[in-house]
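A.B. asks: only geometry, no sequence info:
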């Protein structure tokens, strides 16, 4: 099994907004949907999926375990609750959302519980999110090499994370890029705008195509159907070596997300 290269994200979307976004995405041809317990929208995501009429076997659903549920006696029950909300017997991928160092539950405990969830058939694949190199190593030590399907991390032309992505590639772990548009900041970038003009595409398509060409999976979100459709076209855009080299120079360690108490010491 592998991670789909293109999916729709649902971060910060709730209520009717997330129902409409997922419904539009599925109608446009998306088949991977990313959610999380802390987003508070699993039930709405489940509703949109159920109402789509698309066969479960054609979909790839990801959710993430929140820090409150990392203990060995809480993780599996919390995932069962997520499955009920999502109206499915299993998810395709379950991630540990943040390493949350010092919250009282060590990686050995929550990774073992995550492996148990997989053994029980509640999730097809397991992975992590926002883990640095050292914590990813610790996770591998618990579940075994080849068991971690992805590390979902913040990545954009402004935060290229070369050290971590090289390590993940070395380990055969797929990189999933979130915040690929840096909260929309890259949309105003003059270099990306020039590249977009050259190819007659949008800046968002350029940023997403950049990530895809580096071998990363992407999960952009939008409440607008036209943006969801436009984002999908990034799969057909081929940036040339000059484009990629120019984007490489945009690196500025522009991290947007690093919550205290949840984030690790970044590489």
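C.D. replies: Thanks, I have the structure now. Since we're looking at a predicted model, the values are computed, not measured.
A.B. asks: contacts, neighbours, all on C-alpha from now
C.D. replies: OK.
A.B. asks: can you give me the end-to-end distance of stretch 6-18?
C.D. replies: 18 Å (C-alpha to C-alpha, to the nearest Å).
A.B. asks: that one: how far from the chain's middle?
C.D. replies: In this view, stretch 6-18 has its centroid 12 Å away from the chain centroid, taken as C-alpha atoms, centre = their mean, to the nearest Å.
A.B. asks: what do you get for stretch 170-184?
C.D. replies: The gap between where stretch 170-184 is centred and where its chain is centred comes out at 7 Å by C-alpha atoms, centre = their mean.
A.B. asks: same question for stretch 158-177.
C.D. replies: Relative to the mean C-alpha coordinate of its chain, stretch 158-177 is positioned 13 Å out (C-alpha atoms, centre = their mean).
A.B. asks: try stretch 77-86
C.D. replies: 19 Å.
A.B. asks: try stretch 207-224
C.D. replies: For stretch 207-224, the separation from the chain centroid amounts to 10 Å (computed by C-alpha atoms, centre = their mean).
A.B. asks: the helix or strand residue 191 falls within - contacts with which helices or strands?
C.D. replies: Secondary-structure assignment from DSSP states H and E places residue 191 in helix 190-199. Contacts defined by 3 or more C-alpha pairs under 8 Å, 6 or more residues apart in numbering; DSSP states H and E place helix 190-199 against helix 203-213, helix 241-248.
A.B. asks: next up, a structure to set beside the first:
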């Protein structure tokens, strides 16, 4: 299988498909990373707030794959926003990951009610970029209005905006804002786990439109959904700790959807978010400390 690569707005290339480790227990994360790298993945997405960066680093070291071949992505948590705090947040993440340079560093949430701290954290990331300690910087869960404000107050347009996208919640307006600024859209919860494990009775993996397409290509529903992301030009970071599922999620480079199939999946959008509104996160309700 041949991995697809995407070129960011600063000319850095990134594997389109990565392993996500959100909610992966630390004791299972190292083996999941090893399984992914041995299956062909070369992109791992983690975050300070996942509390498994150290295990990601251990998996990379134990995999036998050279560090230069692996694209490592992590995120600063809101507790480390502010200029000096963000620099320290980077140091903590790099130390846990066991690397000197991080390929892509994101601010994890917009912290809408204290956006000055968000801007200051991003300005610290600009310094890290200029110093070569990160190769690209970006954001996550930023609304179109927040993107406009951030870009107006800083000097580097984000390379990536990681947002919730799957067939039942495709966020056309946010994607359009990303496109307008030349920002790559990266999908978290790409298979729809925010619905599957939430309070929703609907499940994209069981949707008749998707299962019919899966039958046509002799693929699983998850593989069809991941192919939909890739055919749209998104980056996707499916999460699993099961080696067979990790390998299955990577087996999506030998087929492509037709324009009609992409349109049919697009039409499944419900407009309903899984999980909290990112703008509802504040230091009071989500401001837990990130240990050194």
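C.D. replies: That came in fine, so what should we check first? Because the structure is a prediction, the values reported are computed rather than measured.
A.B. asks: and the helices and strands packed on helix 190-199 of the first structure, which is most packed in?
C.D. replies: Between these, the one whose residues have the most neighbours on average, counting mean count of other C-alpha atoms under 10 Å, is helix 203-213 (a mean of 24).
A.B. asks: quick check: next helix or strand after that helix?
C.D. replies: Remark: after helix 203-213 of the first structure, the chain's next helix or strand is strand 217-218, criterion DSSP H and E.
A.B. asks: quick one, what contacts residue 70 of the second structure?
C.D. replies: Residue 70 of the second structure makes contact with 42-44 under the criterion C-alpha atoms under 8 Å, 6 or more residues apart in numbering.
A.B. asks: whoops, residue 213 of the second structure was the one
C.D. replies: Contacts for residue 213 of the second structure (C-alpha under 8 Å, 6+ apart) come out as 221, 224, 261.
A.B. asks: from residue 228 of the second structure, how far off is it?
C.D. replies: Counting by C-alpha to C-alpha, the gap between residue 213 of the second structure and residue 228 of the second structure amounts to 11 Å.
A.B. asks: repeat that for residue 258 of the second structure.
C.D. replies: Spatial separation of residue 258 of the second structure from residue 228 of the second structure under the definition C-alpha to C-alpha is 10 Å.
A.B. asks: what's stretch 181-190 of the second structure in contact with?
C.D. replies: 8-9, 157-166, 175, 178-179, 225-226, 229, 234-239.
A.B. asks: hmm, back to that, closest to residue 108 of the second structure among the contacts of residue 213 of the second structure?
C.D. replies: For these, the residue nearest residue 108 of the second structure by C-alpha to C-alpha is residue 224; the value is 27.6 Å.
A.B. asks: the closest one -> the first structure?
C.D. replies: Under the alignment by TM-score structural alignment, residue 224 of the second structure pairs with residue 206 in the first structure.
A.B. asks: please apply the same query to residue 21 of the second structure.
C.D. replies: So residue 21 of the second structure corresponds to residue 10, using TM-score structural alignment.
A.B. asks: residue 84 of the second structure now?
C.D. replies: When the first structure is aligned by TM-score structural alignment, the residue opposite residue 84 of the second structure is residue 73.
A.B. asks: do you know how far its match is from residue 114 of the first structure?
C.D. replies: As it turns out, when the distance is counted by C-alpha to C-alpha, residue 73 of the first structure lies 11 Å from residue 114 of the first structure.
A.B. asks: and the strands in the stretch 51-200 of the first structure?
C.D. replies: For the stretch 51-200 of the first structure, strands defined by DSSP state E, counting those that start in this stretch occupy the ranges 60-65, 91-96, 123-129, 148-154, 174-178.
A.B. asks: save the ones you listed as a markdown table, and put in distance to residue 263 of the first structure too.
C.D. replies: As requested, those are exported to a markdown table (distance: least, C-alpha to C-alpha, whole Å):
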| stretch | distance to residue 263 of the first structure |
| --- | --- |
| strand 60-65 | 15 |
| strand 91-96 | 12 |
| strand 123-129 | 10 |
| strand 148-154 | 11 |
| strand 174-178 | 15 |
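A.B. asks: export those strands to JSON lines and tack on mean neighbour count and distance to residue 103 of the first structure?
C.D. replies: As requested, the strands of the stretch 51-200 of the first structure are arranged in JSON lines below (neighbours: other C-alpha atoms under 10 Å; distance: least, C-alpha to C-alpha, whole Å):
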{"stretch": "strand 60-65", "mean neighbour count": "23", "distance to residue 103 of the first structure": "14"}
{"stretch": "strand 91-96", "mean neighbour count": "25", "distance to residue 103 of the first structure": "13"}
{"stretch": "strand 123-129", "mean neighbour count": "24", "distance to residue 103 of the first structure": "16"}
{"stretch": "strand 148-154", "mean neighbour count": "23", "distance to residue 103 of the first structure": "20"}
{"stretch": "strand 174-178", "mean neighbour count": "24", "distance to residue 103 of the first structure": "24"}
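A.B. asks: out of those, the one nearest residue 226 of the first structure is which?
C.D. replies: Ranking the strands of the stretch 51-200 of the first structure by their distance to residue 226 of the first structure (criterion: C-alpha to C-alpha) puts strand 174-178 first, at 19.9 Å.
A.B. asks: residue range for that closest one in the second structure?
C.D. replies: The aligned range for strand 174-178 of the first structure in the second structure is 184-188, by TM-score structural alignment.
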